[in-house]
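Participant: What would the 3D arrangement of this be:
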Amino acid sequence: MPVRAVNLVRMAESVAPPEFDPRCPSSDIPVQIGGKWTGMVVRCLQSGPRRFTELREPLRGVTPKVLTETLRAMERDGLVTRTVHDENPPRVEYALTPLGRSLVPLIDAARAWSEEHLPDLLRARETYEP
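Facilitator: Below is the predicted model of the structure:
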C-alpha cells in the first residue's frame, strides 16, 4: 500500500473519535474548556501528534481560519506545541503538552456529565420563560 494511503487510513482510524458525530449537541453543553473547539482538538491530539489537515477531517464543522486561531490560542496557553519539520514541502505537526494532556480527564468528566444530564438541560431550556 502506498505511503499516502497508509497515512490516510491511520488518520481515519486514529483521529476520528466517535463523539464527533455531526449530530452531537456539544454547543449545548454548559461546560467549555478554552474556546469552542479546544476540547475537541485535545481529543484529536490525545493519541499523538497530528498535522493540520489531519485535524480538519474529524472537525468538519470548523473553518480553517477558526482552527488556526484555536491552535494559536492553545499554543499561547501552553496546551499544544507546534513543530515545523525541515522538509520540502514543510511539515507542521501539533501535539499536546503535559498541560494540554491534563485536560483529558476534565473533558471526559464533562462528557460523562453531559451524557447523563443533557436531556434535562435541554428540557429546562425549552420550558424557560424569562
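Participant: switch to C-alpha atoms for all contacts and neighbour counts from now on
Facilitator: OK.
Participant: Can you list the buried residues in the helix or strand encompassing residue 9?
Facilitator: Assessed by DSSP states H and E, residue 9 sits inside helix 3-15. For helix 3-15, burial by neighbour count (16 or more other CA atoms under 10 Å) applies to 11, 14, 15.
Participant: compare with the first, here's sequence two:
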Amino acid sequence: MPTRTVAQQREERKTAYNAFIAACPTNKLLDTLSDKWTGLLLASLSDGPRRYGEIAAIVAGISNKMLTQTLRTLERDGLLDRQVTPQVPVRVDYSLTPLGVSLLPILAMLKEWAEANMDEVFAARASFDTVN
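Facilitator: Predicted coordinates for the structure are as follows:
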C-alpha cells in the first residue's frame, strides 16, 4: 500500500464524506437528521432521560412503530443511549449521548429560525398559491 501525504488523506476524506453523493454515509446521516421525528425526539430528551411512554406523550402524533424505529436509528447512530434496568416490569430509559447533546444547539437555532420566519413563509406560500 503506497504511503499518502496528510493532504492526500484529507482530500480522500473530503471525497468520502461528500453529502451531495447519494451513496455517501454523510448523505444518509443527513437524511436521518432531517426526518420529521428525529428533531422532536432529540428535543424531548434534552432535559434528561425519559422512558418510552414519556417520549410518546411529549411527541404528539408519532405512532408506536415510528417511535420505535426512530429510537433504534438514533441509538445505532450514537445519538442516544438505551439503558435497560432489569426489574418487573423491565425499565427502559433513553438519554442523549454526548454526540446527541452536541446537536441540540443546532436544532435550537433551526427552531428559532422557523418561529421567527413563519410569517414570511406563510406570505410566500399565499403569494405562490395565488399565482399557481
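Participant: Can you give me the TM-score here?
Facilitator: Here the TM-score for the pair of chains, by TM-score structural alignment, normalised by the length of the first structure, is 0.70; 99 aligned residues with a CA RMSD of 1.6 Å.
Participant: OK, contacts around residue 107 of the first structure?
Facilitator: 33, 39 (CA atoms under 8 Å, 6 or more residues apart in numbering).
Participant: Please repeat the previous calculation with a cut-off of 6 Å.
Facilitator: By CA atoms under 6 Å, 6 or more residues apart in numbering, no residues touch residue 107 of the first structure.
Participant: in the second structure, which spans are helices?
Facilitator: Shown for the second structure, the helices assigned by DSSP state H span residues 6-16, 25-33, 36-44, 52-58, 64-76, 98-131.
Participant: among the ones you listed, which is nearest residue 92 of the second structure?
Facilitator: For these, proximity to residue 92 of the second structure was assessed by CA to CA; helix 52-58 is nearest, at 7.2 Å.
Participant: ok, residues contacting the helix holding residue 9 of the first structure?
Facilitator: Counting by CA under 6 Å, 6+ apart, residue 44 sit against helix 3-15 of the first structure.
Participant: The second structure: matching residues for that helix?
Facilitator: Alignment of helix 3-15 of the first structure against the second structure: no match, by TM-score structural alignment.
Participant: can you state the direction angle for that helix and helix 38-45?
Facilitator: Here the directions of helix 3-15 of the first structure and helix 38-45 differ by 130 degrees (axes from the mean of the first three to the mean of the last three CA atoms, to 10 degrees).
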